[in-house]
Structure formats: structure tokens, C-alpha cells
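Visitor: I would like to see how this sequence folds:
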Amino acid sequence: MALPVETFFLQPDAQGTLQSQIQQMIARGILSGRFQHGEKLPSTRKLAQHLGVSRITVTIAYTELLANDYLSSKGRSGYYVSENAPSPPAFSQAPDTQDAIDWTRAIGQRFSGGVTPRKPQDWSDYRYPFVYGQVDQSMFDHANWRLCALQALGQRDFTSMTSDYYDQDDPQLIEFILRHTLPRRGITAAPEQILITMGAQNALWLTAQVLLTQRRRAALEDPCYHALRDILVQSRCHVTPVRVDQDGLPPEAIPPDTDVIFTTPSHQCPTNATMPMSRRHRLLARAREIDALIVEDDYEFETSFLRPPSPALKSLDTEGRVIYVGSFSKSLFPGLRLGYLVGSEPFIREARALRASVLRHPPGHIQRTTSYFLSLGHYDALVRRMGSALHERRTKMEEGIAKFGLTIAGQGAHGGSSFWMRAPEGIDAKLLASRLRNRGVLIEPGQSFFGGEDKPQNFFRLGYSSIHPNRIVNGLQELAAEIEEMMPSGSIRR
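Guide: Predicted coordinates for the structure are as follows:
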């Protein structure tokens, strides 16, 4: 690759001759790692014009670097960074300038330090990756996704790919959601009541920013999706965690001064509890009683392979009180980062304006590719294959869990892709997860899902969407063996 001439510049306060300054400039670029072995330097004529020096000055500097093996020459093709040039050090180099800013005072609001954990990027290298929310390549329809992407690159879709929608979305994707996706959840809506987002997490952030202030109160499930807790803490609103039970969020426990209720009724995150219809009606009644809004995160409804999913809470709402969050990231692939909000027009109008000021709109090409994948039937076929594969893996999970005496704390009544597990008392799930890595096993500790100071330490989540079914039982055996080793001597496993 040729190095652009714009990356070369002389320091105005540099010492020495122009020739030595050019040598130092190039040597610094090589030693810092900015210039890589084999990359081509600008011609002597082009660099001389760019720097405003004579060509002979650049030629002499190149010749000296050539003699010191920093550069190599390939006949008439020019000068290159030598393969024998010194390699940059493994550690990151300190910047040339000294940071004199007191950032503890300069930063007005902090967004780091939340509870959301980082998933290991190398999860697929582990033999037993019980990780949640990742893609199994054997299930994804890569060939048809590629064809849809190529179709979206065609001349016919040039406008959708290149246009600045500003605050609008791809009408073809909106139409599919209106006519196919939402009716499956019992929801009817108009185009102006839908907003495409960069995944469900972005949808939750937009919702929190529009609805909550420092004086308002949000009620959220405990345990809950850890990123939601980070979002609400950053919004500086009052946050009340409400402990869930085997049926999800108990409406009677929601404080009367609550303004917004966040819930996951289809598959409670992370316990997988499914909220019964009777409780859904009680939740709507409680929201009406205290004049609160409800934000329904309807993730994983597509993975209901045991029985049809219950109607969405939004479908039971007759007052416009429920804001619905949907996502394609779980059913297609996480890196897609494409979700949607459904709500009353005044709310969507404000969320649309906020999105436009932050990122304008999700990329048009991604929206059009997704709309083709959906409308051509590939999505439905993928969901059916995924349901069949998850059913097989769930069966193996249940067999292995029973065989090795592990304890299920929560599982989806309609399906899902994970189990919420409880280790014996006295077992720290974080320590358990750390030790299991040496056995090639990845699990997700549960502490970050809980709020407050007194968090249970012995819960963890086992995802089964990303692990090969033939490895499930052996992986659970390794898990059970590690728990056994961590048990105090003479204790009874429960």
C-alpha cells in the first residue's frame, strides 16, 4: 500500500537541516508503527512539492535511510519501508504532548464504570461456549444474506443506499414490519408510529432520554438486563428495582410514584420467566392506576419453539400506554444492530428527533438488505431452522443438567436460548466462571444482572445457541466437576 503524502509533515520548531528533519520524520513513522514494512513512500518529486523543499533534499534523505536499512529501493518503482527496518515496540508509545488537563474536573458526566460486562471476543475458541446472544455459523443463512446485500447494492436501490434519510427510515423495511412482524405479536400501527433503531439497546436509550428526567422515577425488574440499568443510571432518574418472581414482574410491587415501567414479559431477562396473561392485564391496570408508561422489551419472541408466544403486552394496550421495543439482532445476528420502536406518534416524533441529532439514521444499505432478507422469506426459514436447532440443544441441556445434578433457577416456558442457573450456596459465580475457563468452559456470572448492594453471588446464565449440541453434555460435566471442587469439605450440595 502506498503511504499518502498528506501523512508527512515537518515540525515547525524542529532542529537541524531539512535533510535530517526529513530523515527523522520518516524514521519516527517507522518506529512508531505508523509506517509498516513493505509500504511505499511518496516519490521524491511528490514529497518535495508537498513539503515545499527541493527534490535533491528529499533524495539525499531517502539515500541516507536506504543506507541505514530503513528503506529499500525497487528499481524504478520507488522507495519502500524496508523489511529489515526496526519494528515498533510491543508497548504503546507515549504521546508527544503532555496531557495537562484535570479530567476529573473537566468531565461533566461519566458513562464508564457501569455493570454491563464485556463478553470475551474469542468465545468461539473455547470448546464449551455457553455464551448468550452469539451466532452459530452453522445456523445462519450466509449465502442468501450475501445475495440480498448484492441486490441492495444494485442500481435500482441506489437511492436507498446513498441517500441521507435525515430522520426517516427505509419505507420498504417499515412496510414489512407493519404488515408482517407486528401482526404476529397482535400489534397494529401506522408508519409514523415506528422508528428504526441501532438495536434494542439504542431503542431503550432513546426511550429513557425522551421519557425520564432527574425528577422522574423508573421501575425496572430485578434481576434485569444489565445494560438497561446502566442506561437508567446515566439518565440520572430515580431508579427502583422490583424483584421478579416465577411469573416475572409483580405489578403490586411497583411504587405509586413510578413514571416509567421497564419489563420483559415474553422472556424475562435473565430468568426467562414468561408473564401469564392474567398478570399482563394486572400490569396494565397498575400502570393506569398510577398513570405510568410501560416499556416492553419483547426480545426472543421468535425463539418460541415449544408453543406459540403469548400476545405482546402492546397488543393488549388500548390507551397508547405501552412502548414496544423489538430487535432483529437476536434472530439474525448481533452485529446487525437493527431494532425498532413502536409507540404513540408524539413519543416517536421526539425519539426520531433525538436519533437524528445523534446518528441521523441507521445505514440505508443495511436497512434495505434486511428488508430484502425479510420479504423474500429467508428470515422465516431462518427462524424455523433456528427453532429446530435450539429445541435439540435445549433437550440435551435438560438431560445434562439432570444427569449432573445442576439446578435450574429459571427457564422459558415457550423456548428461548438460555437457562438461568443457581449454584450451591457459598459458590461465587464470578470465581466459578474464571476457573471454568481453564477447562474450556464459558458461562455468564449473574451478579451484574442484580441491583443494590446485597447481590446474590451464586446465579449464572447458560446460553446454548452457540455451542455444538454434541459438546453440551461434556461441557455440563466439566461445569459440575468444577462446582464439586469448589464445594467446602463436608458441605451438602443443594
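Visitor: going forward, measure contacts and count neighbours with C-alpha atoms only.
Guide: Noted.
Visitor: Run through the residues that contact the residue minimising distance to the centre of the chain.
Guide: Nearest residue to the geometric centre of the chain (CA atoms, centre = their mean): residue 334, 6.2 Å. Taking CA atoms under 8 Å, 6 or more residues apart in numbering, we find residue 334 in contact with 133-135.
Visitor: And for residue 59?
Guide: Per CA under 8 Å, 6+ apart, neighbours of residue 59: residue 44.
Visitor: follow-up on the earlier one: could you report the separation of the residue nearest to the centre of the chain from residue 31?
Guide: Relative to residue 31, residue 334 is positioned 38 Å away (CA to CA, to the nearest Å).
Visitor: still on that earlier bit, please spell out the PyMOL selection for the buried subset of the contacts of residue 334.
Guide: Listed next is the PyMOL selection for buried residues among the contacts of residue 334, using 16 or more other CA atoms under 10 Å:
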select buried, resi 133+134+135
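Visitor: Another for comparison:
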Amino acid sequence: MTACLPLDSIFLGQERHQTLQSRLMSGMVTAIMSAGCVPGTRIPSTRYLANALGLSRMTVTLVYAELAAMGYIESKPRSGFVVASTVPVRRLSTQGDGAPEAGGSVNWDEWLPPHTPRKRVIRKPADWRDYPYPFIFGQTDPSLLDHAAWRDCARRALGRNDFGEMSVDLMTRDDPRLVEQICTATLPRRGISARPDEVLITVGSQNALYLTLELLARDDRPTVIEEPGYPDFAETLRARGVPMQFATVDEGGLDLGAIPAGTKMVVVTPSHHIPTGATMPMDRRRALLERAEADDFLIIEDDYDYEMSYLAPPMPALKSLDRNGRVIYLGSFSKSLFPGLRMGYLVGPAPLIEAARAERAMMLRHPASQMQRITAYFLSLGYYEAHIHRLREAMAARMACLVQSLADTPFRIAGAGRDGGACLWVEAPAGVDSRALANAAVARGVLIEPGDVFFEHPPQPCPFFRLGCASIGTERIPLGIAALTEALAELA
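Guide: Here you go, the predicted structure:
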């Protein structure tokens, strides 16, 4: 008797957003490979499998046709479908008496360096989409991106000419088209002039920050960061043993009077301070640059969110005002397009970029070439400008709704961007800890970001928290704030 592929080995995948055809395709391949079927093993008929799985026969027929085209199965006269002799490499059977014990005989505590837990980490639940009121920053509403436009750019990048060009190992180089777009379109929007040898493509601005501090941070170079501020600034410096000074922040951003003598680097978010949203005024920007020249320190400018300027034109970037090469600029497309893109850039003097390019090559050579080319097309074909226009309109409506929804609540807006932004820094009534509030709000489907993580030395209790509006639609904002107010009343 000819062997038959067991029906109970075929499962439909549970992946979201996949068609039944795709899920069955995945299940059939897994079954054929896992069962170690020899050529000639019979496959259930299309009618039988369709009835067993509750699918249409057409769906099964299309999957069988595709499996045949790929060399997994073949049709035999009067025998139906069988496993083909051309089936791709099968999985090897497990050798030995069974799976090894966890960790094996290696004492990994001796091999690995001591683990030092990070002191400050922003945590966001992976299933945030399942919550009805996700007021979290850094995630986006996918409906705001023109998917047809992005697909068009992907189609162009995967065309014969582009694919051949971008499928090779670029070694340490970046896609010249993307670098050109950044130099001729993106940076000029911020008033910045840069040559191609002054730009490096990175895996988001986080990677740009890491490369910069990997090259420049030392234990004899005291560094000033904002308080409150972005936790990863502190954690990256802490991991390198760099002495840190935490400078206070007011309605104009970083307080220059809090920068002590002997400082060698200052990390700052002048456009939209993290997390208060404060925008540094022009006179303070010029004063910071003058101070950097007089005291001989460098400035790392993280301009992560400048596109979210819908209330007023954005202030010129610090980098655009720099005449002495002291500002290192970090930019990103992840906030304006979508966070999963992980596409950023580092702008600085050519010697720094050359050193950063060599440092990057030790880790990943370069970000994925195809994603660089897709992004370049999105910029060059005008899709990006149209997207930013729609994004600003949506964010303006959402922010206005958020402000209005907070108006008659016990919460106080403690910080907001002068020209817009995608989040608010909010203060709860005296005596309320925002982490306790966040825990109470989760039960009502509300996600907020407690504020203690943004402080090196948070107030006790910490009443501050961040509300993002990029990941929640306008129609849900009032309901979400009402639920958050109920959670506050429950705490009281």
C-alpha cells in the first residue's frame, strides 16, 4: 500500500490578516516537511481535504496547483496528488536519544558578562492594538499611511533593474538614492545643508545614537542630558560608565544654567522635548551653540518628531545654526512613516561619519538595501509630502480632541509642543501616582505611559504621565479619557 500523508498533520495557520489560501499553503508545507514524506506519498484529494477542513474545494485546488509549481507535490494519472521527487530538502531526523537539557553542560554564567538590569525602560504591551484606548507614543495608526503608494514603491524597488542593483552586498555603502533624497529634500526642510559623505543611514535614530556614543562617550567626558528626559539616553551612557549630569527642563526646554563647567557633551531634544513636548526658543538655541564653542563641548541633537508641526512652522534645527561643526544630528523616518520601518540617519562632520560607517560595518554592514530603496522612492515620487500633509491634519484633529477631552477632568496638561506634536505631558491630582493610575486604567482598556521612567530621580509619588494620540482614532479619544477619569476616581 502506498503511504498517505496523515490528515491530522495538516493544520490551518492562525496568523492574522492572512487569507485561507495562504494559511493552508503554510500548513501543507509544514506537514510535508515535518512528516519526512518520501516521494510518492499520497496527498488527500482536494474534495476530501476541503470537507475535512471546512474549506471550499477551489481554495484547496489553488493551493495544490501552487505546491505543484513549487515542486512539493505532483499529479499522477489515476492516483491523484503525491509528494514529488523534487520536494525541497527535507528536515533531518533528530540524532541521539532526545533533545538536550536546557543550557546543556555549559555554565553560561561563567561565559556571559554580569547582567546589569536597565534602570529605566519604557514598556509597552505587545498586544496594545487589542486595547480600545491605547494612548501610547511611538506607535502609529496604519490607516494613516497610503498603503497603495508604499506598495507602488516596493514594486519599483523589486523591479528587475533595481533588484539587481540592490541585491548585492553594498559593504559599508548606503543606497545613493536615499542619501541623495535626505541631502536634497529631507535635511533642507530643517535648514540643514549636508554632503553625502556627511550622512549615514541607520536602523532608526536609536542606532544612530548608539553609534555616536560608542565612538564619542568616555569616562573622562561628562555628559549632560535632560531631566526629565528620554530613558535610553541615560541607559546608553550608563552602560559605558560615562558620568552624567541631569539638567532641569522648563517651558523652553533644557535649562542652560544647569550645564556645569567641564561638560564635554550635551544630548538634547530641542524641537519637541521628550517627554514634555517643550520647544527650545531661538535665543536659547543660539546661546547653547555659543556655550558649546566657548566651553568646547559637542551637542547631540535628536530631532525625532519634527514633522509633527501643524500649529506653527517648526523652529530651525540646532544643526542648521551650527557654524563650527559641533552639532551631531539624529533623524528618523520611523515616527513619520511607521515604527517597524526602522530607518534613520546620522548627520555630522565627514570624519565622524567615516568612523561611524566603519563601526556600523562591524555590526550589520548596512541597513537592508531594499528597504532603503523603497523609502527613497517614497520620498522622490512625492508620496512622502502627501503623507505628511495627511498626517498633520489627522494629528491636529486628534490633539484638539485630546485637549478638549481633558478640559473638564481633574488632569492638568503640564507640557505640549509649541508647534504641535503627537503627545501631551499630563499631571494627575496631588497624591496620585501615575503608575498606580496606569495599572487601574488597564482594567478599563486604557493604556498610558507612567512618567517615572522619564526621571532619573522621579518625584514620589510621580503624578506625571504621557498621553500619545498617534495610535488612537479621534472617535475613541473622549471615551478613553472618560474611562481614565473613572480609573482616577476608583483610586481616590
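Visitor: Need the TM-score from the superposition.
Guide: The pair, once superposed, lands on a TM-score of 0.80 when counted by TM-score structural alignment, normalised by the length of the second structure; 414 aligned residues with a CA RMSD of 2.3 Å.
Visitor: re earlier: out of the contacts of residue 334 of the first structure, who's nearest residue 148 of the first structure?
Guide: Of all these, residue 135 has the smallest distance to residue 148 of the first structure: 19.0 Å, by CA to CA.
Visitor: what residue of the second structure takes the place of the closest one?
Guide: In the second structure, the residue paired with residue 135 of the first structure according to TM-score structural alignment is residue 140.
Visitor: do residue 216 of the first structure as well
Guide: By TM-score structural alignment, residue 216 of the first structure lines up with residue 221.
Visitor: Give me the spatial nearest neighbour of that match, chain neighbours excluded.
Guide: residue 264 (5.2 Å; CA to CA, 6 or more residues apart in numbering).
Visitor: Check residue 291 of the first structure too.
Guide: residue 259 (7.2 Å).
Visitor: can you map out the helices along the stretch 101-250 of the first structure?
Guide: Here the stretch 101-250 of the first structure has its helices, by DSSP state H, counting those that start in this stretch, at 103-106, 142-152, 158-162, 171-176, 199-211, 226-235.
Visitor: buried residues in the second one?
Guide: Burial within helix 142-152 of the first structure, assessed by neighbour count using 16+ other CA under 10 Å, is assigned to 145, 148-149, 152.
Visitor: same deal with the first one?
Guide: Residues of helix 103-106 of the first structure classed as buried under the neighbour-count rule (16+ other CA under 10 Å) do not occur.
Visitor: Neighbours of the nearest residue in space to residue 35 of the first structure that is not next to it in sequence, how many?
Guide: Computed as CA to CA, 6+ apart, the closest residue to residue 35 of the first structure that is not its neighbour in sequence is residue 29, at 5.4 Å. Residue 29 of the first structure has 15 neighbours, counted by other CA atoms under 10 Å.
Visitor: Report the buried residues of stretch 396-407 of the second structure.
Guide: For stretch 396-407 of the second structure, the neighbour count (16+ other CA under 10 Å) marks 396, 398-399, 401-403, 405-406 as buried.
Visitor: just so I know, which of the helices of the stretch 101-250 of the first structure lies nearest residue 477 of the first structure?
Guide: Closest to residue 477 of the first structure of the helices of the stretch 101-250 of the first structure, according to CA to CA: helix 226-235, at 28.4 Å.
Visitor: Output the contacting helices and strands for the closest one.
Guide: Counting contacts by 3 or more CA pairs under 8 Å, 6 or more residues apart in numbering; DSSP states H and E, helix 226-235 of the first structure packs against helix 199-211.
Visitor: mean shift of the helix it packs on relative to the second structure?
Guide: Superposed on the second structure, helix 199-211 of the first structure shows a mean distance of 0.5 Å to its aligned residues (mean CA distance after the TM-score superposition for the first structure).
Visitor: got the contact list for the counterpart of residue 328 of the first structure in the second structure?
Guide: Taking TM-score structural alignment, the alignment pairs residue 328 of the first structure with residue 333 from the second structure. Neighbour list for residue 333 of the second structure: 204, 341-344 [criterion: CA under 8 Å, 6+ apart].
Visitor: Mind jotting down where the helices sit in the stretch 351-494 of the first structure?
Guide: Under DSSP H, counting those that start in this stretch, the stretch 351-494 of the first structure gives helices at 364-375, 378-403, 429-437, 472-486.
Visitor: which of the ones you listed sits most buried?
Guide: helix 364-375 (a mean of 21; mean count of other CA atoms under 10 Å).
Visitor: what range in the second structure does that one sit on?
Guide: Helix 364-375 of the first structure corresponds to residues 369-380 of the second structure when matched by TM-score structural alignment.
Visitor: Mind reading off the mean deviation between the matching stretch and the first structure?
Guide: Stretch 369-380 of the second structure sits 0.3 Å off on average (mean CA distance after the TM-score superposition for the first structure).
Visitor: Residue 257 of the second structure: neighbour count?
Guide: For residue 257 of the second structure, the neighbour count with other CA under 10 Å is 8.
Visitor: That one matches what in the first structure?
Guide: Using TM-score structural alignment, residue 257 of the second structure sits opposite residue 252 in the first structure.
Visitor: Chain neighbours aside, what residue packs nearest to that match?
Guide: Here the nearest residue to residue 252 of the first structure in space, its sequence neighbours aside, is residue 286; by CA to CA, 6+ apart that works out to 7.3 Å.
Visitor: Which helix or strand contains whichever residue in the second structure pairs up with the one you found?
Guide: Alignment note (TM-score structural alignment): residue 286 of the first structure maps to residue 291 of the second structure. Using DSSP states H and E, residue 291 of the second structure maps to helix 282-295.
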